[in-house]
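Engineer: Provided below are the primary sequence and the corresponding predicted coordinates.
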Amino acid sequence: MASLLPFLLFSLILQSISVVAQTKSTIATGDSFTAQTNNSTWLLSPSGDFAFGFLPLEETDLFLLSIWYAKISEKTIVWYANGDSPAPKGSKVELNANDG
C-alpha cells in the first residue's frame, strides 16, 4: 500500500496540471490571450496535432506568435509572425469583428 501512495500523488499532480493547462479548440469574437511564461498555448487543433499561441524565446521576455507541432516534446514551429520583432511579455492578441 505504501508503494501505491507516490503513484497516486503523482497522478493527482498530473491531473491538476492538465486542468490548469487546458486550451481552447474554438475561438469566438472578443476572445483574447496574452504572452505569458506560464501559458503559451491558446488554441489547439481538433486533432491535437497543432497548437497556436505565444512561444517564449529562450532566456528573454520575448515571444513569437506561432503555430507548432503539439504532440512532440520539442516544440517545432510551423509558422510564426513578425520574427524580426518578437512580442514582449504582456502582449495581447484579441479577435475582433471587422465591420468593413
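Structural biologist: Cool, the structure landed.

Engineer: Please make it C-alpha for all contacts and neighbour counts, starting now.
Structural biologist: OK.

Engineer: Which residue ranges of the chain form helices?
Structural biologist: 4-20 (DSSP state H).

Engineer: who touches the spatially most central residue of it in this structure?
Structural biologist: The chain has Thr41 as the residue nearest its centroid, 1.0 Å off, counting by CA atoms, centre = their mean. Counting by CA atoms under 8 Å, 6 or more residues apart in numbering, Thr41 touches Thr23, Ala51, Phe52, Gly53, Phe54, Leu55.

Engineer: putting a second one here so we can go through both:
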Amino acid sequence: MAALTFLIRTLVFLRVSLVFANVNLDSRLSTDGNDAWRSPWGEFAFGFRQLSNFGTKLFMVAIWYDKIPDKTVVWSAKTDYRLATAPTGSHVQITKEGLSLTSPEGDSI
C-alpha cells in the first residue's frame, strides 16, 4: 500500500511539474535522444536512463535529481515489482489518458 501511495504521489508531482514546465500534450521522448522533461526549477528530470549492466542497450523510464553530478534516480517504472526496461527506439508520450511507453514496433510496454 505504501508503494502504491508513493507511486500516486510521484505521478501527481510529475503531472503538476509537467504542466508548469510547459510540456505539451502529445509530447514524446525517445531512447534515441538525450532529451528529458525537467521540473520548473530544474531540480528533477523525467525521461530515459540507459542501463549499463546489460549487454544490449536497454533503458528505464525514471525521475532523477538533475542538479547533482551523479543524477540519482528517485523513481523508476516497474511491472510486477521488476524494473520495466525498454529497448533502443522506444518512446514515452504524454496523452489525455496519461503516460504511454511503447516499443519501437509500437507495442505497449
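Structural biologist: Received it, and whenever you're ready, just let me know what you need. Computed from a predicted structure; not experimentally measured.

Engineer: How alike are these chains, TM-score-wise?
Structural biologist: Remark: TM-score between the superposed chains equals 0.63 [TM-score structural alignment, normalised by the length of the first structure]; 72 aligned residues with a CA RMSD of 1.6 Å.

Engineer: quick one: what's aligned to Gly30 of the first structure in the second structure?
Structural biologist: Aligning on TM-score structural alignment places Gly30 of the first structure opposite Asp26 in the second structure.

Engineer: That match: what's it in contact with?
Structural biologist: So Asp26 of the second structure contacts Gln93, Ile94, Thr95 (CA under 8 Å, 6+ apart).

Engineer: For those, which ChimeraX command selects only the ones that are buried?
Structural biologist: Remark: buried members of the contacts of Asp26 of the second structure, expressed as a ChimeraX selection using 16 or more other CA atoms under 10 Å:
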select :94
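
Engineer: residue boundaries of the strands in the first structure?
Structural biologist: Here the first structure has its strands, by DSSP state E, at 32-34, 41-44, 50-56, 62-69, 77-80, 87-88, 92-94.

Engineer: just those: most buried one?
Structural biologist: The highest average neighbour count among those, using mean count of other CA atoms under 10 Å, belongs to strand 50-56 at a mean of 23.

Engineer: list the buried ones in the helix or strand hosting Ser100 of the second structure?
Structural biologist: Assessed by DSSP states H and E, Ser100 of the second structure sits inside strand 98-102. By neighbour count on 16+ other CA under 10 Å, the buried set for strand 98-102 of the second structure is Leu101, Thr102.

Engineer: so it versus strand 58-65, what angle?
Structural biologist: 150 degrees (axes from the mean of the first three to the mean of the last three CA atoms, to 10 degrees).

Engineer: Give the burial count for the residue opposite Ala77 of the second structure in the first structure once aligned, as a bare number.
Structural biologist: Residue pairing (TM-score structural alignment): Ala77 of the second structure is matched to Ala81 of the first structure. Neighbour count of Ala81 of the first structure, defined by other CA atoms under 10 Å: 12.

Engineer: Nice, that's everything, thank you.
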